[in-house]
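A.B. asks: Got a predicted model here, sequence first, then my questions.
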Amino acid sequence: MIYHVLIEPFVDYGFMRRALVACLALSLSTAPLGIFLLLRRMSLVGDALSHAILPGVAVGYLLAGMSLVAMGIGGFVAGVLVALISGLVSAHTKLKEDASFAGFYLGSLALGVTLISLRGSSVDLLHLLFGSILAIDSPATVFVGIIASVTLLLLALLYRGFVMETFDRTFLRVNSRLTPHLLHGVFLALLVLNLVAGFQILGTLMSVGLMMLPAVSARCWAKTLPGTMAIAVLCGLFCAWLGLAWSFYAALPAGPAIVLTASGAFFVSILFGSRSGLAWSLYRGGLLISKGVK
């Protein structure tokens, strides 16, 4: 039964194998980034940047059609520009970084949709907004794998710096050659790079789902940073596999199915996680109320 449901589709169909490999690679690299976003209280910044890459993707589409390389380069440039401009605005005005991101990403989203509409059809627009994971080809899978590998390598090399920059910037300034601004810039560049990889799979609107939902779920269970990252990665891998499997049998869009599966894991973690335990809290509250009534 387990073989038939969870393994057989990936053995019999090449497009399912490519989709699974791309999702697994993306889960390995995006889950640790999601943890750092969560710890920095920048969870919605990832969502903002996933929208901000759309104008660059649209420009690449207008110039080269459905070329993954052109759209990827365009999306990366657009995302980095929005991140840099938002940082400058927050540094020289009274606006905080999340407010400046919100202002720029809304305009970027509208501009991207407008540019795509100039030449493309509604099918092209839906492809870019929501992805087409089951149509991913071998070059796109290699592209995602390279980005995941580069991300993991840089995270391993700069792990201590990222941790210090997240928790204590003053300590980082005193005890490291790396400045907080440099590390923050590298982190945002990695974030944009992974969102560019994710738009081909889940689209620009939902690529952040595989980044943040496993990370939030892991925070409900683990107390240490390495443990949280490990659980987030495993959760992302499991949700990608399960989401693809049930979308295959239920004839549902694969991208939304993966994000819905991750959302289900999030709700289960909130209810039963060792660090959240909402179900136990509600149960104890009900007992206290019942005893009070008696």
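C.D. replies: Here it is on my side, so go on.
A.B. asks: C-alpha only now, for contacts and for neighbours.
C.D. replies: Noted.
A.B. asks: and the host helix or strand of V45, how far from the chain's centre?
C.D. replies: Using DSSP states H and E, the element containing V45 is helix 43-52. Mean-position distance between helix 43-52 and its chain equals 9 Å (CA atoms, centre = their mean, to the nearest Å).
A.B. asks: Can you tell me which helices and strands it packs against?
C.D. replies: Judged by 3 or more CA pairs under 8 Å, 6 or more residues apart in numbering; DSSP states H and E, helix 43-52 is in contact with helix 14-39, helix 68-92, helix 97-119, helix 180-206.
A.B. asks: Quick check: which of those is nearest to L126?
C.D. replies: helix 180-206 (8.4 Å; CA to CA).
A.B. asks: what's the helix or strand following the closest one in contact with?
C.D. replies: For helix 180-206, the following helix or strand on the C-terminal side (DSSP H and E) is helix 209-219. With CA atoms under 8 Å, 6 or more residues apart in numbering as the test, helix 209-219 has contacts from 27, 30-35, 38, 43, 228-229, 231-233, 235-236, 258-259, 262-263, 265-267, 269-270, 275.
A.B. asks: what's the angle between helix 209-219 and helix 180-206?
C.D. replies: 110 degrees (axes from the mean of the first three to the mean of the last three CA atoms, to 10 degrees).
A.B. asks: Helix 209-219 versus helix 14-39: what angle between them?
C.D. replies: Using the same axes, to 10 degrees, helix 209-219 lies at 50 degrees relative to helix 14-39.
A.B. asks: re the thing from before, report the buried members of the contacts of helix 209-219.
C.D. replies: Buried positions within the contacts of helix 209-219, assessed by neighbour count (16 or more other CA atoms under 10 Å), are 27, 30-35, 38, 43, 228-229, 231-233, 235-236, 258-259, 262-263, 265-267, 269-270.
A.B. asks: Use this one as the comparison:
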Amino acid sequence: MSTYDLLIAPFADYGFMRRALVACLCLALGSGPIGVFLMLRRMSLMGDAMSHAVLPGAAIGYLVAGSLSLTAMGIGGLVAGLSVALLSGLVSRVTVLQEDASFASFYLTSLALGVLIVSLRGSNVDLLHVLFGTILAIDGPALVLIGSITSVTLVTLAIVYRPLVAECFDPGFLRTVGGRGPVYHALFLLLVVLNMVASFQALGTLMAVGLMMLPAAIAQLWARSLTAMMALAAAAAAVSGYVGLIASYHLELASGPTIIMTAAVIYGFSILFAPSGLARRLFPRPHLAG
């Protein structure tokens, strides 16, 4: 098998492979930087909660559309995700519950409700598509939605980058100078929900957070500056998407899980060989004498 047949032919010959690759690249550009901010703010598990929170809305969109319409499911997921984010924040402010406990409660409820809604009308195959994604079934409107979310994410991050970094590392300072920290926090949660909806289109509710957090973890192992982490996270997600699609095509595997497993392999390699990885700790370089 030639290099062309191995690495290029699947995308040159099949439109659905090209659309899947474009979707992966869009997700990498948007979700990678968002994942870095989630990790630095120690909100990684909140990302997982939000990926499950979109399920009821996506299920309702599925029932309304009467078929597995990714656009209808995306709009429904966006409404459901924003509702869970707002309700969780409200509950944490009017009760003694912390925000993480509130998110956990709502996402468990959302996951169960979403599965029940799909089960009312759909088959087991439909439920598997909702939970694990249909990246090879990405159509034109869904691709436009994913690309639009990526564009909004990048433009918003460029506009609010400095106050968002300040709110991430020193929220007390931002409050002192009147920086409207809660506004930027709410805006960041909106970006998280938007990117979860985009990821849901391709990877399903159970793995939507995978292309967000694994590349962020990889970037944190290799890079030291925030800008380098964001760039490396986007690159790792893009490579995972491309290699995962190639592997799933040739090995006849499910594309979504293969993409996430590719990112997991890169993460395992990084744990061993990154500058702060296990290999450096187990076999430290000798210090120069003199």
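C.D. replies: Here it is on my side, so go on. Bear in mind that the values here come from a model prediction, so they are computed numbers and not experimental data.
A.B. asks: how far apart are the next helix or strand after the helix holding V45 of the first structure and its match in the second structure?
C.D. replies: With elements assigned by DSSP H and E, the helix or strand that comes after helix 43-52 of the first structure is helix 54-64. With mean CA distance after the TM-score superposition for the first structure, helix 54-64 of the first structure departs from the second structure by a mean of 1.2 Å once superposed.
A.B. asks: Kindly provide the distance from the residue nearest to the spatial centre of the second structure to Y62 of the second structure.
C.D. replies: Nearest to the mean C-alpha position of the second structure, by CA atoms, centre = their mean, lies M212 at 3.3 Å. M212 of the second structure sits 24 Å away from Y62 of the second structure, taking CA to CA, to the nearest Å as the criterion.
A.B. asks: How about A231 of the second structure?
C.D. replies: Distance of A231 of the second structure to Y62 of the second structure, given as CA to CA: 35 Å.
A.B. asks: What's S44 of the second structure aligned with over in the first structure?
C.D. replies: Correspondence of S44 of the second structure to the first structure, assessed by TM-score structural alignment: S43.
A.B. asks: Thought L37 was touching that match, still the case?
C.D. replies: Yes - counting by CA atoms under 8 Å, S43 of the first structure touches L37, with 5.3 Å between them.
A.B. asks: picking up where we left off before, will you turn the helices and strands packed on helix 43-52 of the first structure into TSV that also has distance to D137 of the first structure?
C.D. replies: Converted to TSV, those look like this (distance: least, CA to CA, whole Å):
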stretch	distance to D137 of the first structure
helix 14-39	7
helix 68-92	10
helix 97-119	22
helix 180-206	10
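A.B. asks: which stretch among these comes nearest V57 of the first structure?
C.D. replies: Of those, nearest to V57 of the first structure by CA to CA is helix 68-92, at 4.4 Å.
A.B. asks: Buried residues, that closest one. List them.
C.D. replies: In helix 68-92 of the first structure, counting by 16+ other CA under 10 Å, buried: 68-80, 82-84, 86-87, 89-90.
A.B. asks: residues in the second structure aligned with that helix?
C.D. replies: Under TM-score structural alignment, the match for helix 68-92 of the first structure is residues 70-94.
A.B. asks: average distance between the matching stretch and the first structure?
C.D. replies: Counting by mean CA distance after the TM-score superposition for the first structure, stretch 70-94 of the second structure comes out at 1.7 Å.
A.B. asks: The residue nearest to the centre of the second structure and A58 of the second structure, how far apart?
C.D. replies: Applying CA to CA, the value for M212 of the second structure to A58 of the second structure is 19 Å.
A.B. asks: now T176 of the second structure: how far from I8 of the second structure?
C.D. replies: 54 Å.
A.B. asks: With V155 of the second structure instead?
C.D. replies: 31 Å.
A.B. asks: Over to G114 of the second structure?
C.D. replies: Applying CA to CA, the value for G114 of the second structure to I8 of the second structure is 38 Å.
A.B. asks: Next, the alignment partner in the second structure of P139 of the first structure: secondary structure please.
C.D. replies: Using TM-score structural alignment, the partner of P139 of the first structure in the second structure is P141. Under DSSP: H, G, I helix; E, B strand; the rest coil, P141 of the second structure falls in the helix class.
A.B. asks: Hmm, P141 of the second structure is touching A72, no?
C.D. replies: No - counting by CA under 8 Å, A72 is not a contact partner of P141 of the second structure; they are 9.9 Å apart.
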